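Enquirer: Kindly return the folded structure for what I paste below:
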Amino acid sequence: MNKSRIGVVGIPGKWSTEVLADRLEAQTGFRAVFDMKDVELRLDSNKLMCNGFDLTQLDGLVVKKISEIYAPGTEDRIHMLAHLEAVGVPVFSPTQSMSKLINRLSGTLVLQQGGIPMPKTRVTECSQRAFDAIREFGSAILKPLYSTKARGMLILGQKDSDEEVKSQLEEYRQTNSIFYIQQALDLKGRDLGMVFLGGEYLCTYARVAEAGAWNTTIQSGGRYELFEPGAELIELGHRAQACFNLSFTTVDIALTDEGPVVFEVSAFGGFKGALDGCGVDAASAYANYILAEVANCRESDRGAVNDH
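Expert: Here you go, the predicted structure:
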């Protein structure tokens, strides 16, 4: 049995967190799940503690879920985990890679600079310019900079009067300092999750919306189905995820009349779509990948010691 001690950062009791811990435990006999709200960084002793356990003693740490809901404080949690990397504990995905994707605007800019096709997007603090963009797009989605699974998103369209749009913008502004506005596209009730492990393509599932729902999330009644993409679509997903150097991720892609577009790249990726839609145990594949990478790190360290 592999004796590596790999910890999992996640939400205790949540399926995706527990199944990854299960897969790692099956191969190593070691199990440790850490909730970031319980973690303490002790800079005076160079330790990262959680309920009496020093995370700097791990052979590796995988981040499945760093917080239940994204917020600016989520970025602070990643900064704390960067301390582990500084003392030599591998983190999956690397903290620098994850940090680019907590804030929606940051991730969007990386994709834009990488030449990845995306829906038309406007970002502004000005209510009038936000109103003008919505009217230009015809139908638009307001997306909070910190959110996942369509939480907090608001769709405004042609059926809304000018007064209704302005009123909703002002209400939205009460909890959001900036307007991130994306043109609403005709997804024909479906978008795709393309899964990558260590930069290599694993599988693709479709999220199919429930009748009447404007988004395809499972929380809104959507379901998973198998999807077989062509080589060009896989290449698009590969280019999108390559902008971030993630250990495991899902690229959200939509097929439109104007061609495929990328909505976002996930900082952590999900296991459920791969399992239910494609029959692929992504958690097991990820565990194997992590253990192989940790073994490679050990070999590299031995080589460096021998060189001296």
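
Enquirer: Please count neighbours and contacts with C-alpha atoms only from this point.
Expert: Fine.

Enquirer: Please enumerate the strands of the stretch 51-200 of the chain.
Expert: For the stretch 51-200 of the chain, the strands defined by DSSP state E, counting those that start in this stretch cover 53-54, 60-63, 91-92, 121-124, 140-142, 154-156, 179-183, 190-197, 200-208.

Enquirer: now for the ones you listed, which one comes closest to Val305?
Expert: Comparison of those against Val305 by C-alpha to C-alpha identifies strand 60-63 as nearest, at 19.7 Å.

Enquirer: Could you measure from Arg298 over to Thr204?
Expert: 33 Å (C-alpha to C-alpha, to the nearest Å).

Enquirer: And the contacts of stretch 239-257?
Expert: 92-94, 97-98, 100, 110-111, 114, 116, 185-187, 190-199, 237, 260-270, 286 (C-alpha atoms under 8 Å, 6 or more residues apart in numbering).

Enquirer: out of those, which are buried?
Expert: 92-94, 97-98, 100, 110-111, 116, 185, 187, 190-199, 237, 260-270, 286 (16 or more other C-alpha atoms under 10 Å).

Enquirer: and this one, so I can compare the two:
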Amino acid sequence: MTDTRIAIVGIPGKWSTEVLADALEQRTGYRRVIDMADVELDLTHNRLLHKGDDLCKLDGLIVKKISAEYSPGTLDRLEMLRTAQSRGVQVFSDPEKMLRLIDRLSCTVTLRNAGIPMPDTCVTESPAAALAAVKQYGEAVFKPLFSSKARGMCVISAEQDDARIAASIEQFQRNNPMLYIQRKVELSGRDLGMVFLGGEYLGTYARVSQSNSWNTTINSGGRYEPYTPDDALIDLARRAQAPFGLDFTTVDVALTDTGPIVFEVSAFGGFKGALEGAGIDAAALYTDYVLKKLGR
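Expert: Predicted coordinates for the structure are as follows:
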């Protein structure tokens, strides 16, 4: 036990948040889970308050989950954490680095600028350009810029006539003015989560579809399995996460007939997949990593 006070920013009651809080409490004797909905930023006095306590007096903050679902408001929550950081509280991962991952387009542009292979992608506000992309791709996945676990995504097929394609695009664009469109790739019912801590590779798990769903997410009925990648695949994932400089992350990779592609780098990483699919106790390893960084 130590007198170190590190709090978890997460979703109270959610498994990954609570197991991380458990690991911290076991090592430090201190437990605090912070829902950002309950936080007040007092810029007059440069304080970040949670239930009357100034979080700027803590030794550290670990961001396990900033909100239940991604939205532009998620960016605001990360901005609030920068106040604690400016007053000397170490935040894991750095809020400015996580900001680049919440917006799907920001993540994609960074990956492509680094030369990371990704699905063919078109980003536009033009319905005509979107229709042309669907016809070029054959099948296209339309993705909200702020979402996780495939929420809000839809597949539009070029097998429909132009009028029906245009109607589907119009419906999607009502909630998504900027159209982010990717060629639908054949996943063979499996994709990978490759886990990194402080830039070092820990292991890989597979998400395997158990239904006819086009995606493999656990929300759509998928399950986790072990997977052993080769060195080239590990190197690809390492290069994908490197530009973001996160303390803990998961790189989502798919194996296709033309080679591996990267879908995204996660701002927070998946604890359950790491444990159930790869036998990695991410909560314990992350806690030890943070304590070492803090010199405790």
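
Enquirer: Can you pull the TM-score for these?
Expert: Once superposed, the chains reach a TM-score of 0.98 (TM-score structural alignment, normalised by the length of the second structure), with 296 aligned residues with a C-alpha RMSD of 0.9 Å.

Enquirer: of Arg298 and Thr204 of the first structure, who's got more company?
Expert: Thr204 (27 against 13; other C-alpha atoms under 10 Å).

Enquirer: quick one: the more buried one and Leu192 touch, right?
Expert: Yes: using C-alpha atoms under 8 Å, Thr204 of the first structure is in contact with Leu192, at 6.8 Å.

Enquirer: Doesn't Gly277 of the first structure belong to a strand?
Expert: No: using DSSP: H, G, I helix; E, B strand; the rest coil, the assignment for Gly277 of the first structure is helix, not a strand.

Enquirer: count of neighbours near it?
Expert: Neighbours of Gly277 of the first structure (other C-alpha under 10 Å): 19.

Enquirer: quick one: contacts for it?
Expert: 205-206, 224-227.

Enquirer: Helices of the first structure, start to end?
Expert: 15-28, 72-86, 95-99, 104-113, 127-137, 162-173, 231-242, 272-278, 282-307 (DSSP state H).

Enquirer: Give me the angle between the last one and strand 190-197.
Expert: Going by axes from the mean of the first three to the mean of the last three C-alpha atoms, to 10 degrees, helix 282-307 of the first structure is angled at 30 degrees with respect to strand 190-197.

Enquirer: tell me which residues in helix 282-307 of the first structure are buried?
Expert: So, applying 16+ other C-alpha under 10 Å, buried residues of helix 282-307 of the first structure: 282-284, 286-287, 289-291, 293-294, 297.

Enquirer: One more: the second one?
Expert: Of the residues in helix 72-86 of the first structure, those with enough neighbours to count as buried (16+ other C-alpha under 10 Å) are 74-75, 77-78, 80-85.

Enquirer: Thought Ile181 was touching Val123 of the second structure, still the case?
Expert: Yes: with contacts counted by C-alpha under 8 Å, Val123 of the second structure reaches Ile181, the gap being 6.0 Å.

Enquirer: Name the residue in those two with the higher neighbour count.
Expert: Legend: neighbour count by other C-alpha under 10 Å for Val123 of the second structure and Ile181, higher for Ile181 (26 against 15).

Enquirer: so who does the more buried one touch?
Expert: Ile181 of the second structure is in contact with 121-123, 130, 133, 140-143, counting by C-alpha under 8 Å, 6+ apart.

Enquirer: Can you select the buried ones from those residues in PyMOL?
Expert: Paste this into PyMOL to select the buried members of these, with burial taken from 16+ other C-alpha under 10 Å:
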select buried, resi 121+122+130+133+140+141+142+143
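
Enquirer: Filter the contacts of Ile181 of the second structure by whether they're kept in the first structure.
Expert: With both residues aligned by TM-score structural alignment, their matches' C-alpha atoms under 8 Å, the contacts of these that the first structure also has are 121-123, 130, 133, 140-143.

Enquirer: Now for these: which two are most distant?
Expert: The widest separation within these (C-alpha to C-alpha) is 13.7 Å, between Ala133 and Lys143.

Enquirer: looking at the helices of the first structure, which is closest to Lys65 of the first structure?
Expert: helix 15-28 (7.2 Å).

Enquirer: quick one: Ile34 of the second structure and Gly13 touch, right?
Expert: No: using C-alpha under 8 Å as the test, Ile34 of the second structure is too far from Gly13 to be in contact (11.0 Å).

Enquirer: So between those two, which is more surrounded?
Expert: Between Ile34 of the second structure and Gly13, Ile34 has the larger neighbour count (other C-alpha under 10 Å), namely 22 against 10.

Enquirer: residue contacts, that one?
Expert: Counted by C-alpha under 8 Å, 6+ apart, Ile34 of the second structure has contacts 7-12, 50.

Enquirer: Whichever of these end up buried, select them in PyMOL.
Expert: Selecting only the buried entries of the contacts of Ile34 of the second structure in PyMOL, with 16+ other C-alpha under 10 Å as the criterion:
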select buried, resi 7+8+9+10+11+12+50
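
Enquirer: Brilliant, that's me finished.
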